[in-house]
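Student: Provided below for reference: sequence and predicted model.
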Amino acid sequence: MQKTNIMQSETIPRLLFKMSFPMMLSMLIQALYNVVDSIFVAMVSETALTAVSLAFPLQNLLISAAVGTGVGINSLLSRRLGEGKHEEANHVASTSLFLAFAMWVLFVLIGVFFTKPFLALFTKDTELLKLSTSYSRICLIVSFGCIFSITIEKLIQATGNSVQPMTMQLTGAITNIILDPVFIFVFGLGVNGAAIATVIGQIASMLLAIIFFKKNEYISIKFKDIKPNARIIKDIFQVGLPSIIMNSIGTVMVSLINKILILFSATAVSVFGVYFKLQSFVFMPVFGLNNGVIPILGFNYGARNKKRMLDTMKLGLVVALLIMITGTICFQLFAKELLSLFSATEEMYRIGIPALRTISLCFIPASISIILIASFQATGFGLASMMVSIIRQLVVLCPCALLLSRLIGINGVWYSFAIAEIFGLLFSVIFFIHVYNKKIKNL
């Protein structure tokens, strides 16, 4: 007999805390890893830091594919559990593991054949190209730990358990932080050492994920069931594919912005890479909140409980705003101190201080968009989240950055982020009104 799921029995504040806080904490640790990793790399040289920044789009593509598919898995599985279709939920889980394996094979091929040609589009510097290529290849070819840990994390989250995913992420991040200086400095592997520490941390997270998954009380699958199911794959990618595209747009955006910035200097690319590491301290907790909100919304959408859905969204918006307001204040007041963590040169300070202060203006409108997008993903309308990202990052941000960089210089690139986020918020509100009227209002 199936136990009563906390998604339908717990009060919303307690449920959101239970679901989101562990994920927010684990993502803060993940953000800490991102920053510590770059701090160690910056100690090697500014060229090494630039190499990792150039490799970021390929890493982001990997994470986007795994997380985007995971969003589709999470949404579908939580809805099936909310509908009481437990056998169908098992089939969703088994198909998800097959998709994880197929995704790993794809990224091995990308790592082997496409890494160097892609990175060569952004630099002709032989040393920089060599460092960024080797770093990227290690991360992509040995990506099975990353992909399987994310997939299983989303499966476990959908059953209402957020403590285990937190523990998995903590294990990976802490392992990574400990091994970084060992491989970079003790073994003298430099940038490659950072990549090796990264994949070992991901494998550690995956191994713990497998242990937790075997003990899950809501999902039960057998090895022979891990095979493709066309109907389930279609349902997963109905939400997951727009999310993959939405997140992958970040890869295109970062690549285009790097292309614009490198015309100014390699230091400008390093500053942009540092910004992305630092902003993760602000965005990662909100994404953790988002990861807690989606299964609650998805379950209660399946159970046709409108009040619990709306209560979850209202509380999520308040928490997201508080986090982003705090982040904005920190970036405005302590920009120089934040840059100093990365062995900043005078040139990095000159470019980076106005960059951090200007881009952080986008934090507050972004917080509202992120929570609204959770409602699109939870109700199976992932297309709306994809459209918001396309509008924000490709239609507005990149053209605006190119135009303003030519009109007012490098600061125009930073202003384009705030402009794009305002457009993103506008369209998020428009799409939410549509989703509410079509899917939520009459529950």
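Tutor: Sure, I can see it.
Student: Please make it C-alpha for all contacts and neighbour counts, starting now.
Tutor: OK.
Student: How about the contacts made by the closest residue in space to G380 that isn't next to it in sequence?
Tutor: Closest residue in space to G380, ignoring its immediate chain neighbours: V239 at 5.5 Å, by C-alpha to C-alpha, 6 or more residues apart in numbering. For V239, the contacting residues are 71-72, 75, 377, 380-383, by C-alpha atoms under 8 Å, 6 or more residues apart in numbering.
Student: Below is an additional structure, to be compared with the one above:
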Amino acid sequence: MKTNDKSKLILNGNIYKALLSLSVPIMINSLIQTLYNLVDGIWVSKISSVHFAATAFVWPVNFLFISIGIGLSIAGTSIISQLIGANKIKEANRHAAQLIVLTVLCAITFSVVGITLTPYIVKWMGATGDLAKYSIIYLRITFLDMVFMFLFFNYSSIMNSQGNTVHPTIFSGISAVLNTILDPIFIFTFDLGIAGAAYATLISRILLAVIGFIHLYKGNSMIVPRFRGFKFDKEIINNIVKVGLPTSIGQSGAAIGFIVLNMFIGSYGTATIAAYAMVNRITSLISQPAMGLGSALTAIVGQNTGANKENRVRESFHKATLLTSVFGFIGCSILLIFDIEIINFFMQSKDDPSVIELSVNYLKYISWSMPLMGIFSVLQGLFQGTGKTKYSMTMEIGRLWFVRLPMILLFKNFTDWGASGIWFSMSFSNLIVCLYGFLIYLKGNWKSSVIKLESL
């Protein structure tokens, strides 16, 4: 389906068809990205559970830095989709060019800072011995791919805002296949160990950014940013920051919270860290349909907001909520029925039996909140599509800092639940944040467009 046809579907067509046609490629893309991490994890877990724990231990640190890129990407999807809905293509191109330059500058800065501070960060988080050694090796290399990751975020943002979710998926698939091929070669054949997994991901992401931008300029994209005579536009930068900053703060706050959470989890031992990481990757895999619907909703809400179609925005939100709830209950059932088989498949190293036991226990707790995780994604999609990212920010930060972490502290200090207190807190916090999100929705403060389209 051509880009213009997708916009017609988003603005005037069957909403279920619009949601599914946009979300299915995003689901596949997200699934590919999750498999990216799972493949790394499976190969690294063949070395030892400590190696695997190291990849999980430093993940929130890397995520803290890339949260800025995620925020800018969401700002791009929100603003560009609204401009397309209002038929302001020239302005959409200008916003896209400003977005890309701003993103690259941020990525270069974060890469340099991240590589420099890695040993100090790992030490501050409390890692010692082999966990610290492998964490530093892995984290430093992952910072090298930040520019390429941010560039692909930009490409995906520009494509998604037009309703083109297919090409980012195809390119991610190519990159994931390359990563899968390179992992065992770099880890075992070249004997690079955990560094090999990081280098395989780096090469794959370089390819991903390159082919994405070749398609942007050689394909039939409605939005084609130009850089000849480029100058920063204060008004456009303000628009991007206005929408992107709350999301970045929300993502960053969540990332810092996960760093603190990892420190709490680490106090229960390396086996608990490994179990926590493995189950999170499994649930990420199962929750891809819901996350895809949330991302698709951002573009649908954005274009319809730009076209002043509030009733269609509401209808899209209601139908996305219904679909994601169905997917969530199916995922919950799969995880509860096949819990032991799933854990044994993904945790290849059996050097520590307690990792398997802890993983199965965590999976039983978190499975029940799978429908809630889907609803959370749909609420995020609604708020991000209208550009009211301050609400998605409060949901991100509130879930972790005001519910999850305090509950974990209470269970740790006043009960003998052990790791089960962490698992219960993870699940219960999803319920609280969804109730909060629905209260915001019912108040209706999310309705208006984030930018003054009539002034452009």
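Tutor: Received the coordinates, thanks. Since this is a predicted model, take the numbers as computed values, not measurements.
Student: on that earlier part again, aligned to the residue nearest to G380 of the first structure, what sits in the second structure?
Tutor: In the second structure, V239 of the first structure lines up with V243, judged by TM-score structural alignment.
Student: Against A195 of the second structure, how distant is its match?
Tutor: Distance of V243 of the second structure to A195 of the second structure, computed by C-alpha to C-alpha, to the nearest Å: 36 Å.
Student: just G244 of the second structure next, same as before
Tutor: From G244 of the second structure to A195 of the second structure the distance is 33 Å (C-alpha to C-alpha).
Student: For these two, indicate the residue with more neighbours.
Tutor: Per other C-alpha atoms under 10 Å, whichever of G244 of the second structure and A195 has more neighbours is G244, with 29 against 22.
Student: residues in contact with the more buried one?
Tutor: Contacts of G244 of the second structure by C-alpha under 8 Å, 6+ apart are 68, 71-75, 389.
Student: Recalculate using a threshold of 7 Å.
Tutor: 71-72, 74-75 (C-alpha atoms under 7 Å, 6 or more residues apart in numbering).
Student: Ok, V279 of the second structure next?
Tutor: V279 of the second structure neighbours (C-alpha under 7 Å, 6+ apart): 359, 363.
Student: and it, what pairs with it in the first structure?
Tutor: With TM-score structural alignment as the criterion, V279 of the second structure pairs with Y275.
Student: Can you tell me the SS state at its match?
Tutor: helix (DSSP: H, G, I helix; E, B strand; the rest coil).
Student: Now do the residue nearest to G380 of the first structure against I359 of the first structure, distance only.
Tutor: 29 Å.
Student: again with G302 of the first structure
Tutor: G302 of the first structure is 38 Å from I359 of the first structure, by C-alpha to C-alpha.
Student: I351 of the first structure too?
Tutor: For I351 of the first structure, the distance to I359 of the first structure - C-alpha to C-alpha - is 12 Å.
Student: what helix or strand is the aligned residue in the second structure for T47 of the first structure on?
Tutor: Aligned by TM-score structural alignment, T47 of the first structure pairs with V50 of the second structure. Taking DSSP states H and E as the definition, one finds V50 of the second structure inside helix 49-57.
Student: what's the average distance of that helix to the first structure?
Tutor: Mean deviation of helix 49-57 of the second structure from its aligned counterpart in the first structure after superposition (mean C-alpha distance after the TM-score superposition for the first structure): 1.0 Å.
Student: Beyond that helix, next helix or strand please.
Tutor: helix 59-85.
Student: just checking, what packs against that following helix?
Tutor: Other helices and strands packing on helix 59-85 of the second structure, by 3 or more C-alpha pairs under 7 Å, 6 or more residues apart in numbering; DSSP states H and E, are helix 89-124, helix 146-162, helix 234-266, helix 288-306, helix 370-385.
Student: so stretch 171-181 of the second structure aligns onto which residues of the first structure?
Tutor: Going by TM-score structural alignment: stretch 171-181 of the second structure matches residues 168-178.
Student: which residues are in contact with that stretch?
Tutor: 26, 29-30, 33, 36, 197-198, 201-202, 204-205, 208-209.
Student: Show only the entries of those found in strands.
Tutor: In this view, the contacts of stretch 168-178 of the first structure have no member that belongs to strands under DSSP state E.
Student: In these, find the pair that's most separated.
Tutor: V36 and A209 (24.0 Å; C-alpha to C-alpha).
Student: Pick out whichever of those two has more residues nearby.
Tutor: A209 (24 against 19).
Student: And that one? What does it align with in the second structure?
Tutor: Residue correspondence to the second structure (TM-score structural alignment): A209 of the first structure is matched to G212.
Student: From P168 of the second structure, how far out is its match?
Tutor: From G212 of the second structure across to P168 of the second structure, the span is 7 Å (C-alpha to C-alpha).
Student: ok, T95 of the first structure touching I226?
Tutor: Yes: contact criterion C-alpha atoms under 7 Å: T95 of the first structure and I226 qualify, at 5.7 Å.
Student: Between these two, which has more neighbouring residues?
Tutor: Counted by other C-alpha under 10 Å, T95 of the first structure and I226 do not tie: T95 has more neighbours, with 21 against 18.
Student: What is the equivalent residue in the second structure for that one?
Tutor: Using TM-score structural alignment, T95 of the first structure pairs with Q98 in the second structure.
Student: Spit out the contact partners of its match.
Tutor: 232, 237.
Student: Ok, S49 of the second structure next?
Tutor: Counting by C-alpha under 7 Å, 6+ apart, S49 of the second structure has contacts 274, 349.
Student: just G193 of the first structure next, same as before
Tutor: G193 of the first structure touches 180, 183-184, counting by C-alpha under 7 Å, 6+ apart.
Student: Which of these ranks first by neighbour count?
Tutor: Busiest of these [other C-alpha under 10 Å] is D180, holding 27 neighbours.
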